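[1] Return atomic coordinates for the entry below.
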Amino acid sequence: MALVVLAVDDEPPALDELVYLLGRQSEVSGIRQAADATSALRELSESRFDAIFLDINMPGLSGIELAGVLTNYASPPAVVFVTAHDDKAVDAFEVGAVDYLLKPLREERLAQAISRVVAARDTGDRPATTPAADPDEVIPVELSGVTSLIRRDSISWVEAVGDYARLHSDTGSHLVRIPLSTLATRWSEQGFQRVHRSYLVALPMVTGLRTRGSSTVVCVRANGASDAVELPVSRRQMRELKDLLIRDPMRHIRTGGDQGDPRG
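    So this is what the prediction gives:
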């Protein structure tokens, strides 16, 4: 079954372009349009839509705020943001967006978003609105103007870079505009542990602890790499890290030699 979509943008030329490009997608059978969030809510109350393609910066209710309202719907449409601003991606995915497109809109990139909408509809899957509760959370990363989605379970460790964080995953390293402290809080229930003020590690990727003189490092298996990386462990985090590793009966920490014993 083809998609019925709602396009929302307060700038007429941008809205016309979005409607035109959506009309070129074979999966789209119907398109309605709205010039602001209030009009969009009126459309949503009168008709059912499979997806809403939504600008972020609009007068009155913003696109992010409108998406937040949609989370209260029993069967909300998939949300795809279409915006000229690249600094709202994290906010967008926190309200359950399926995709995040940057203007000027490219037809091939729009086709990818349509494919994601179709996949979400066919599987009955909708992104969680509470990221910490979603075991398959994806993180939007920007590279050369293209937004890609990195699955959290592909990330081995995270490094603080000022107010940013660098994600080390099986697709490489990616810089995102979100503090390490925020990720540590959001992902604490998903197997990530703060081991140092500058590092967050995925516990399933930990292969051991190693003593380096008076300090200790944690060995983390990097996805796609044969060798583990060694990251410093602060004294403040040492006991909690050991306790977590011991409590997990599925974890196998190598001991002996110059490897530290997690039982302390």
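[2] make it CA atoms for all contacts and neighbour counts henceforth
    Will do.
[3] List the residues that contact the residue minimising distance to the centre of the chain.
    What sits nearest the mean C-alpha location of the chain, by C-alpha atoms, centre = their mean, is I139, with 2.1 Å. Residues near I139 by C-alpha atoms under 8 Å, 6 or more residues apart in numbering: V90, F93, L149, I150, R151, R152.
[4] what's the helix or strand for the third one?
    In other words, L149. strand 146-151 (DSSP states H and E).
[5] Please generate a structure for the following sequence too, so the two can be compared:
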Amino acid sequence: APYHTVVVSANTDRALEAFELGVLDFIGKPFTQERISKAIERFSLHQFKGQCQRLSYRKNNVLCFLQVDDIQFIQAAGHYSEITTKDNQTILHDKHLDRLMQILPQGFMRVHRSYAIPLDEVKHIEQHSGAKYIAHLHSGASVPVGRTKFSTLVDALGQ
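    Reported below is the predicted structural model:
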């Protein structure tokens, strides 16, 4: 849609109805500055989802930029993320994997609670006993695939 709606109302009992109609956010009165800021952040995330072409990160007090096309896979590392590039460099990013998934382009998929990959990097998927799956990437790296993510991954790759 070319526009997004945020409803601000004292009738919080109608919030569910508002979301069913497609509003981006519902803010109950009385509201705080923090709540307004959260709505603006939600708008920003929604507005730019899939448009991020590069990520910024700090290395030795220098602001660096990484093209998302250069990402081989991303692994959760506590409150941070470890990004492994196609030339096998590891970059520690200050955002959690959940947050990175909100800004990365559509071609990235969370395949495990601790891993995300660009779909075009998948060479094949191997099944092991006990319903364990491993995605083998073109680079030669291997990434675990969660049982609950397997069929979604196969569907995404089959299209």
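[6] how much space is there between the residue nearest to the centre of the first structure and S45 of the first structure?
    31 Å (C-alpha to C-alpha, to the nearest Å).
[7] Count the residues that sit near P135 of the first structure.
    Neighbourhood size, P135 of the first structure [other C-alpha atoms under 10 Å]: 15.
[8] Where do the helices of the first structure begin and end?
    Assigned by DSSP state H, the first structure shows helices spanning 12-23, 37-46, 63-70, 89-94, 107-123, 180-186, 235-247.
[9] With distance to V161 of the first structure and mean neighbour count added, can I get those helices in JSON lines?
    Output for those, formatted as JSON lines (distance: least, C-alpha to C-alpha, whole Å; neighbours: other C-alpha atoms under 10 Å):
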{"stretch": "helix 12-23", "distance to V161 of the first structure": "35", "mean neighbour count": "16"}
{"stretch": "helix 37-46", "distance to V161 of the first structure": "36", "mean neighbour count": "15"}
{"stretch": "helix 63-70", "distance to V161 of the first structure": "26", "mean neighbour count": "20"}
{"stretch": "helix 89-94", "distance to V161 of the first structure": "17", "mean neighbour count": "20"}
{"stretch": "helix 107-123", "distance to V161 of the first structure": "29", "mean neighbour count": "16"}
{"stretch": "helix 180-186", "distance to V161 of the first structure": "8", "mean neighbour count": "17"}
{"stretch": "helix 235-247", "distance to V161 of the first structure": "20", "mean neighbour count": "15"}
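[10] Turn the ones you listed into JSON lines, columns for distance to S214 of the first structure.
    Converted to JSON lines, the helices of the first structure look like this (distance: least, C-alpha to C-alpha, whole Å):
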{"stretch": "helix 12-23", "distance to S214 of the first structure": "60"}
{"stretch": "helix 37-46", "distance to S214 of the first structure": "59"}
{"stretch": "helix 63-70", "distance to S214 of the first structure": "49"}
{"stretch": "helix 89-94", "distance to S214 of the first structure": "39"}
{"stretch": "helix 107-123", "distance to S214 of the first structure": "50"}
{"stretch": "helix 180-186", "distance to S214 of the first structure": "26"}
{"stretch": "helix 235-247", "distance to S214 of the first structure": "10"}
